[in-house]
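*Asks:* sequence and computational prediction follow.
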Amino acid sequence: MEIIDQVINILKEHKLCDNCLGRQFALLGTKATNAERGYSIKMVLTLIGHKYFTIDQEMGENLLKIVAINGFFTPALETLRKKGLELNIESKCEVCENIFSKKEEIARKIAIELENYNFNNFLIGSKIPPRISEKEDMLRSTFEINTSEALKAEINREIGKVLTMITGKNVEFNRPDILIVLDIEDLSLSIEVNPLHISGRYLKLVRGIPQTRWPCRECGGEGCERCNGTGKMYQESVEEIIAKPVLEITEGEETKFHGAGREDIDARMLGNGRQFVLEIKNPKKRDLDLKELENIINDRSEGKIRVMNLNFSNKEEVRRIKALAQTSSKTYSALVELKDQVPPENLELLKTKLSGEIIRQQTPIRVSHRRANLVRTKKVFKVDYKILNSNKMELIIECQGGLYIKEFISGDEGRTEPSISSILNTEAKCLELDVIKVNQI
């Protein structure tokens, strides 16, 4: 009878709904809701009180009054009425303030708010006012309850159940498409839409386009005379060409482009393409036909870029491609101009001395204004060449990601060692550069 005595002592002093009473014993019994636990406990007390009526009327009447008044329990109230006792009760739970009686109303309100969103799953969260949390904490400490569950957990679960019934969507704890946060104080809602991630590979088929949006150096993106009011150094980028149709279709707010490294603005990205993940923030539409999206992006790009292998992705994929971008190997094709004519036998030194060589690069002069002044070491796996005329050749360079190829060719005033220039003992200049292969990562 320990639990019965504990419950009687609780109900003598506190008005509790079925949920809030049952929640104090949430760790006892399985396959039952807290409301069912609370109802069952009150029912048992009602049966005991009714039985006592024939043995000790005062004791039975007092027990039924406790359950009817502080438990606002209809069976106990009706039992007293049949015994000729009429009671007026105020059925307001002093802990949850009757939030559970409003769960259907709240769930319908949420469902209406979600009508403009396309999602596959959701998660409910809640904000509990301090006064409510303090009441439950005091209840547990006063009666030494150690079998309870947090109020917030039950609210989230019970409203989630109803919302699942209304929408047909399931709760997802790890990566929900949408997080709905309910403020218990005024029943207001905030909806947080988790980003949508789409991965793929892109080709950049023309020169002169940066990978991502490049704010104007003069105005920082505000718009000035130098950038003709656009706020950009370049009027378009790979990111913007891909993102514009994606934003239109998903009705998202903004995007963030994550690339597996980047090529220079004046370099093309050819071959098998460069891996990327496009992060779309606050999308309203998530069910996309990615093949159709791929076609739309490619049709609108006017031959400047091409995307392929679009797939739904996640933030873990972003971390993965960022981590591997600096170590995966890449192959470049470079058109190189030599100041002096070099004998063919000397050109062979490029293969023998640079293939398998570790290159030390101090931060290049051309990027020193935006990169830390460090000495980086990168490996060249293979160098091959093709003579085009007396002072021009094509180089094929396979190397570790992150090697500055233009400086590897020129030497960058001695900041890169060894280099094409130092091996050939003549000035070498990169005229054109293409990435022709990025190893699958």
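*Replies:* Yep, it's here. It should be emphasised that the depicted structure is a prediction, and the values quoted were computed from it without experimental measurement. Numbering: from 1, shown residues only.
*Asks:* okay, CA-based contacts and neighbour counts for the rest of this
*Replies:* Will do.
*Asks:* just give me the neighbour total for residue 272.
*Replies:* 16 (other C-alpha atoms under 10 Å).
*Asks:* distance of residue 430 from residue 406?
*Replies:* 6 Å (C-alpha to C-alpha, to the nearest Å).
*Asks:* sorry, that was for residue 236
*Replies:* For residue 236, the distance to residue 406 - C-alpha to C-alpha - is 24 Å.
*Asks:* alongside the first one, take a look at this:
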Amino acid sequence: MVEYGKILKTAFQVLEDKPICNRCLGRQFAWLSTDSDNEERGYATKLLLSMVADDFIRTGENNKGYEIVRILAQNGMFQPAISLAQNNSLEHEAVDYCYLCSIEGESVFSRIPQITKEVVDIKEQIEFDTYLVGCVPVPKLVERQDEIRAKHNLLHGEPLKSDFNRELGKSIYEETKKEVEFERPDIVFIYEMKNNTFRLQINPLFIKGRYRKLQRGIPQSRWDCSHCRGKGCEKCDGTGRKYPNSISEYIGIPTQKAAKGSGFKFHAAGREDIDALMLRTGRPFVVEVSEPRKRHLDLESLRAKINSAAEGKVEVTDLEASDKNTVQKLKSEASENIKEYEALIQTEADIEESLLAEAGKNLSDITIEQRTPNRVSHRRSDLVREKRIYEVKLEKTGEKKLRGFFKVQGGTYVKELISGDEGRTKPSLTEELGTMCMCEKLNVVAIHGLPADHNP
């Protein structure tokens, strides 16, 4: 074998073995001299081999030179070597396919312009600002790549998949000027090499805001009839529902329609009881719209549509574009953030006003233990939870009537903090005042995020 550099020797052995195009030869050495692309790297390698061959021929070592030229012209499909072969009357077979990237005689890379055209057509139907491309290679091509690398001990190559994704991504950028985003793209184009098609993965759109619930008796999420479980029966007049509407639907359905999505999910910083109001600045929420075809929404117009359709039962404010991080933050902080409540309380015995300040003080800045309340035990695990009570204030509004202000840790059952729930919550207002206390009306009036120095 001729004596020249290790890389050239390995490249020549690869070409001796199978027909390989410039790009796929360069790809076998992709992590060497990285400030160039695979096409350039492969061409340069073949050109240098061709120069070595020509030098052999010019210095009288014809057999060595002719063998290199023949392999380059045939398996390398390299035009300078083909010209050199013709000049020296060397016969070689004509090969027009690459062993590593061709399907039925066609390079998968030659399909990129057509794929790009289809993507540009999609851009007119689906809004996106960022994208990512992926592909599903033909298993046969992956096996061939592994075979070549193992046989020739190639250690510096990259997969066909990576090369193809990069080239397709560059082509789409040139035509659309949209930015590639690796972490959370708006849309992902996934090309199937085997059947020459691609599918779309349209990632969700997130809109955050705050809602106020101004009418009691509305659940946060859809509540199906317990008798038929949503199928429709006599008990629910065929609606399949226990309650006709929900906070999530008042907000989510108009948002889904505006974004031309296929569905939605509603995420909130906790939930109020069905008979409680959510007042003042409202409860933080995020609507996650699935497969949106429109991303640039007029949020002020959307706010007006939601509020109009809700007819004063629900109001939204502060609509903004958001992301999945906000959803995760809402969920993770829901049981740790600080919430404020106002309650109207009925007592069994009349309480002297002088006792209220002491009771409020005793229930402030303490940790209570709450066993899962009786009223939700059928759907919640039977656990004892510790919750922080930051502040309690009480005032008398009439005979056996109190108004209470409660500033508590998220997830605290305030009704049970008042009643004691037959001893399942300790301490409680009932225990502190020595008479049965019941919450008649409950309003959530504020929800605060965690302070920056919070340590769970």
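*Replies:* Nice, I can see it. Remember, it's a predicted structure, so these values are computed and weren't measured experimentally.
*Asks:* quick one on the thing from earlier: who's more crowded, residue 236 and residue 406 of the first structure?
*Replies:* Per other C-alpha under 10 Å, whichever of residue 236 of the first structure and residue 406 has more neighbours is residue 406, with 21 against 16.
*Asks:* isn't that one right up against residue 428?
*Replies:* No. Using C-alpha atoms under 8 Å, residue 406 of the first structure is not in contact with residue 428, being 9.5 Å away.
*Asks:* list the contacts of the nearest residue to residue 168 of the second structure once chain neighbours are set aside.
*Replies:* Once flanking residues are discounted, residue 168 of the second structure sits nearest to residue 112: 5.9 Å by C-alpha to C-alpha, 6 or more residues apart in numbering. Residues near residue 112 of the second structure by C-alpha atoms under 8 Å, 6 or more residues apart in numbering: 167-168, 171.
*Asks:* now check residue 112 of the second structure against the first structure: what is it aligned to?
*Replies:* Alignment note (TM-score structural alignment): residue 112 of the second structure maps to residue 103 of the first structure.
*Asks:* count the residues that sit near residue 177 of the second structure.
*Replies:* With other C-alpha under 10 Å as criterion, residue 177 of the second structure counts 12.
*Asks:* just residue 438 of the first structure next, same as before
*Replies:* By other C-alpha under 10 Å, neighbour count at residue 438 of the first structure equals 23.
*Asks:* might one say that it is in contact with residue 269?
*Replies:* No. Here residue 438 of the first structure lies out of contact with residue 269, judged by C-alpha under 8 Å, at a distance of 9.1 Å.
*Asks:* please identify which helix or strand holds the residue nearest to residue 168 of the second structure.
*Replies:* helix 112-123 (DSSP states H and E).
*Asks:* any idea which helix or strand comes after that helix?
*Replies:* strand 130-136.
*Asks:* buried residues in that following strand, which are they?
*Replies:* 130-135 (16 or more other C-alpha atoms under 10 Å).
*Asks:* Serialize the residues you listed to TSV and add fields for distance to residue 345 of the second structure.
*Replies:* Formatted as TSV, those follow (distance: C-alpha to C-alpha, whole Å):
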residue	distance to residue 345 of the second structure
130	53
131	55
132	57
133	59
134	60
135	63
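*Asks:* distance of residue 180 of the second structure from residue 165 of the second structure?
*Replies:* For residue 180 of the second structure, the distance to residue 165 of the second structure equals 11 Å [C-alpha to C-alpha].
*Asks:* for residue 192 of the second structure, that is, sorry about that
*Replies:* Residue 192 of the second structure is 12 Å from residue 165 of the second structure, by C-alpha to C-alpha.
*Asks:* which neighbours do these two share?
*Replies:* When contacts are counted by C-alpha under 8 Å, 6+ apart, the set common to residue 192 of the second structure and residue 165 consists of residue 135.
*Asks:* per the alignment, residue 176 of the second structure corresponds to what in the first structure?
*Replies:* By TM-score structural alignment, residue 176 of the second structure lines up with residue 167.
*Asks:* which ones are touching the nearest residue to residue 277 of the second structure once chain neighbours are set aside?
*Replies:* Of all residues not flanking residue 277 of the second structure in the chain, residue 443 sits nearest, at 4.6 Å (C-alpha to C-alpha, 6+ apart). By C-alpha under 8 Å, 6+ apart, the contact list for residue 443 of the second structure reads 276-279, 341-343.
*Asks:* recalculate using a threshold of 10 Å.
*Replies:* By C-alpha atoms under 10 Å, 6 or more residues apart in numbering, the residues touching residue 443 of the second structure are 213-214, 216, 272-273, 275-280, 340-344, 405.
*Asks:* for residue 148 of the first structure, same thing?
*Replies:* 20-28, 34, 140.
*Asks:* pull the longest helix from the first structure.
*Replies:* helix 34-53 (DSSP state H).
*Asks:* could you check the angle the helix or strand following that one makes with helix 34-53?
*Replies:* Tracing the chain past helix 34-53 of the first structure, the next element assigned as helix or strand by DSSP H and E is helix 57-70. Following axes from the mean of the first three to the mean of the last three C-alpha atoms, to 10 degrees, one obtains 160 degrees for the angle between helix 57-70 of the first structure and helix 34-53.
*Asks:* do you know how far residue 124 of the first structure is from residue 43 of the first structure?
*Replies:* Separation of residue 124 of the first structure from residue 43 of the first structure (C-alpha to C-alpha) stands at 31 Å.
*Asks:* one step back: among the contacts of residue 443 of the second structure, which lie within strands?
*Replies:* Under the assignment DSSP state E, the contacts of residue 443 of the second structure contribute 213, 277-280, 340-344, 405 to strands.
*Asks:* residue in the first structure matching residue 276 of the second structure?
*Replies:* Using TM-score structural alignment to pair residues, one finds that residue 276 of the second structure aligns to residue 267 in the first structure.
*Asks:* got it, and residue 28 of the second structure?
*Replies:* Match for residue 28 of the second structure (TM-score structural alignment): residue 24.
*Asks:* if anything else comes up later, I'll come back, but that's it for now.
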